[in-house]
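Enquirer: The amino acid sequence is not available; the structure is as follows:
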């Protein structure tokens, strides 16, 4: 878990710099947070810089100081959101005392944060190539971290020897499926109950 610990230290330093930054940088972060909320709820394809400026009660110039074009603003907001999901996962994982709990602590923020994203937002990402590439890179990084946690569990004798990458792929696919409303409706359970059931099945199997 060495790489994960180094990354978490970098994340904490980044948060400290953001929290202790200048008034201008704090204003920038506040605007990015507000834009993130708008994009997650409404998508971003139909949003204009004029419209954003009016809703955020700032000038267009202020927004263009954050990024030079609407596309750049959108990409910055999306990458910021994805980076926070990864950071939350790493912090949660490193707060656990064993690889079993680290696995689910790591993936849970990816599910809970995605639940805030509207269908329109996710559709807009699919149709905007830079954001789609950012999402694919995000998934690749999540896969690498999850694989690292699994390999750590194998090396410590907590997991039996298995194909760590394949296990990570299957687990993320299951988690993503649970995050879809039709899956929960068909099963007749809520998200937390479904997540706990998956946790039990993965770690304990189904054989008596």
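Expert: Received the coordinates, thanks. All of these numbers come straight from a predicted model, not from anything done at the bench.
Enquirer: CA only for contacts and neighbour counts going forward, please
Expert: Fine.
Enquirer: Residue 97: neighbouring residues, count only.
Expert: Here the neighbour count serves as a burial measure; for residue 97 (other CA atoms under 10 Å) it reads 9.
Enquirer: What of the one 3 residues further on?
Expert: Counted with other CA under 10 Å, the neighbours of residue 100 add up to 18.
Enquirer: That one against residue 203, yeah?
Expert: Yes - with contact taken as CA atoms under 8 Å, residue 100 and residue 203 are classed as touching, separated by 7.3 Å.
Enquirer: quick one, what contacts residue 86?
Expert: With contact taken as CA atoms under 8 Å, 6 or more residues apart in numbering, residue 86 is in contact with 109-110, 138, 142.
Enquirer: make that residue 194, sorry
Expert: Counting by CA under 8 Å, 6+ apart, residue 194 makes contact with 178, 184.
Enquirer: now the host helix or strand of residue 123: how far from the chain's centre is it?
Expert: Following DSSP states H and E, one finds residue 123 within helix 119-127. Its chain's average C-alpha position is 15 Å from that of helix 119-127, according to CA atoms, centre = their mean, to the nearest Å.
Enquirer: And for stretch 76-83?
Expert: In terms of CA atoms, centre = their mean, the gap separating the centre of stretch 76-83 from the centre of its chain is 9 Å.
Enquirer: now stretch 27-38
Expert: 17 Å.
Enquirer: Same question for stretch 178-196.
Expert: Between the centre of stretch 178-196 and the centre of its chain there are 19 Å (CA atoms, centre = their mean).
Enquirer: take the one below as the second:
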């Protein structure tokens, strides 16, 4: 019985990984459930085991993407030394996680409220994480005594502008480069 449950969980994760890869590459607004099933080489009934509708499937896939990205980002941060390196690693890893997202995916995400809300919630979580890292750096004397909530809000605002394509449109920087620049500006601006 346990082996069957493990297989089901593994299969479910594989389907979500494939679904996320499809959506990141091509977006999702134009895809029907029939198209998604064909592309994933599964039945529509299998998709319905993941979610009850296309909208719920998109939302669940978006949650899956951010959970996986968060785990990767935090693994990278855990290997970093010092607050400056942790913040730089954090923001760079976030940029790398989002770098695989096509413009079409980001546009679809912005226009689909439930998925956009997942992104916005993750941006708020990221802002809190940046604030924690700044607070650690201030406590360790690596950063000057800055208002960490303000610095984190500044980072969150820029993260939203990056997601919405505003930074790319104004500067020509792709998302990964924009996150690296954000990390550089933020960490140099608050250095002791």
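Expert: Thanks, I have it. Quantities reported herein were computed from a predicted structural model and do not represent experimental measurements.
Enquirer: now the contacts of residue 86 of the first structure in TSV, with distance to residue 197 of the first structure and neighbour count?
Expert: As requested, these are exported to TSV (distance: CA to CA, whole Å; neighbours: other CA atoms under 10 Å):
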residue	distance to residue 197 of the first structure	neighbour count
109	17	19
110	18	23
138	26	17
142	22	21
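Enquirer: so which of those comes closest to residue 180 of the first structure?
Expert: Within those, the smallest distance to residue 180 of the first structure is 13.1 Å, found for residue 110 (CA to CA).
Enquirer: Sketch out the helices for the second structure, chain order is fine.
Expert: Applying DSSP state H to the second structure gives helices spanning 2-26, 33-40, 44-50, 54-78, 83-99, 103-111, 113-139, 148-163, 166-171, 175-189.
Enquirer: Deepest-packed of those helices, please.
Expert: helix 83-99 (a mean of 22; mean count of other CA atoms under 10 Å).
Enquirer: Report the central residue of the second structure.
Expert: Centroid check for the second structure by CA atoms, centre = their mean gives residue 66 as the closest residue, at 4.6 Å.
Enquirer: Verify the stated contact: that one with residue 120.
Expert: No - with contact defined as CA under 8 Å, residue 66 of the second structure and residue 120 do not form a contacting pair (11.0 Å).
Enquirer: who's in contact with the counterpart of residue 50 of the second structure in the first structure?
Expert: For residue 50 of the second structure, the aligned position in the first structure is residue 66, judged by TM-score structural alignment. Contacts here follow CA under 8 Å, 6+ apart; on that basis residue 66 of the first structure touches 28, 73.
Enquirer: what about residue 66 of the first structure, distance to residue 27 of the first structure?
Expert: The spacing between residue 66 of the first structure and residue 27 of the first structure, counted by CA to CA, to the nearest Å, is 10 Å.
Enquirer: Now do the contacts for residue 25 of the first structure.
Expert: When the contact criterion is CA under 8 Å, 6+ apart, the partners of residue 25 of the first structure are residue 18.
Enquirer: just the one 3 residues further on next, same as before
Expert: The neighbourhood of residue 28 of the first structure, defined by CA under 8 Å, 6+ apart, consists of residue 66.
Enquirer: Can you find the partner of residue 128 of the first structure in the second structure?
Expert: Under the alignment by TM-score structural alignment, residue 128 of the first structure pairs with residue 112 in the second structure.
Enquirer: My error: substitute residue 55 of the first structure in the last question.
Expert: When the second structure is aligned by TM-score structural alignment, residue 55 of the first structure is paired with residue 39.
Enquirer: How about residue 25 of the first structure?
Expert: Taking TM-score structural alignment for the superposition, residue 25 of the first structure sits opposite residue 9 in the second structure.
Enquirer: In the second structure, what stretch matches stretch 139-150 of the first structure?
Expert: Counting by TM-score structural alignment, stretch 139-150 of the first structure falls onto residues 123-134 of the second structure.
Enquirer: what does that stretch contact?
Expert: With CA under 8 Å, 6+ apart as the test, stretch 123-134 of the second structure has contacts from 83, 86-87, 90, 143, 148-149, 151-153, 155-156, 159-160.
Enquirer: Tabulate the residues you listed (JSON lines), appending distance to residue 19 of the second structure.
Expert: Shown next, in JSON lines, are the contacts of stretch 123-134 of the second structure (distance: CA to CA, whole Å):
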{"residue": "83", "distance to residue 19 of the second structure": "35"}
{"residue": "86", "distance to residue 19 of the second structure": "31"}
{"residue": "87", "distance to residue 19 of the second structure": "30"}
{"residue": "90", "distance to residue 19 of the second structure": "25"}
{"residue": "143", "distance to residue 19 of the second structure": "41"}
{"residue": "148", "distance to residue 19 of the second structure": "37"}
{"residue": "149", "distance to residue 19 of the second structure": "36"}
{"residue": "151", "distance to residue 19 of the second structure": "35"}
{"residue": "152", "distance to residue 19 of the second structure": "32"}
{"residue": "153", "distance to residue 19 of the second structure": "32"}
{"residue": "155", "distance to residue 19 of the second structure": "30"}
{"residue": "156", "distance to residue 19 of the second structure": "27"}
{"residue": "159", "distance to residue 19 of the second structure": "24"}
{"residue": "160", "distance to residue 19 of the second structure": "24"}
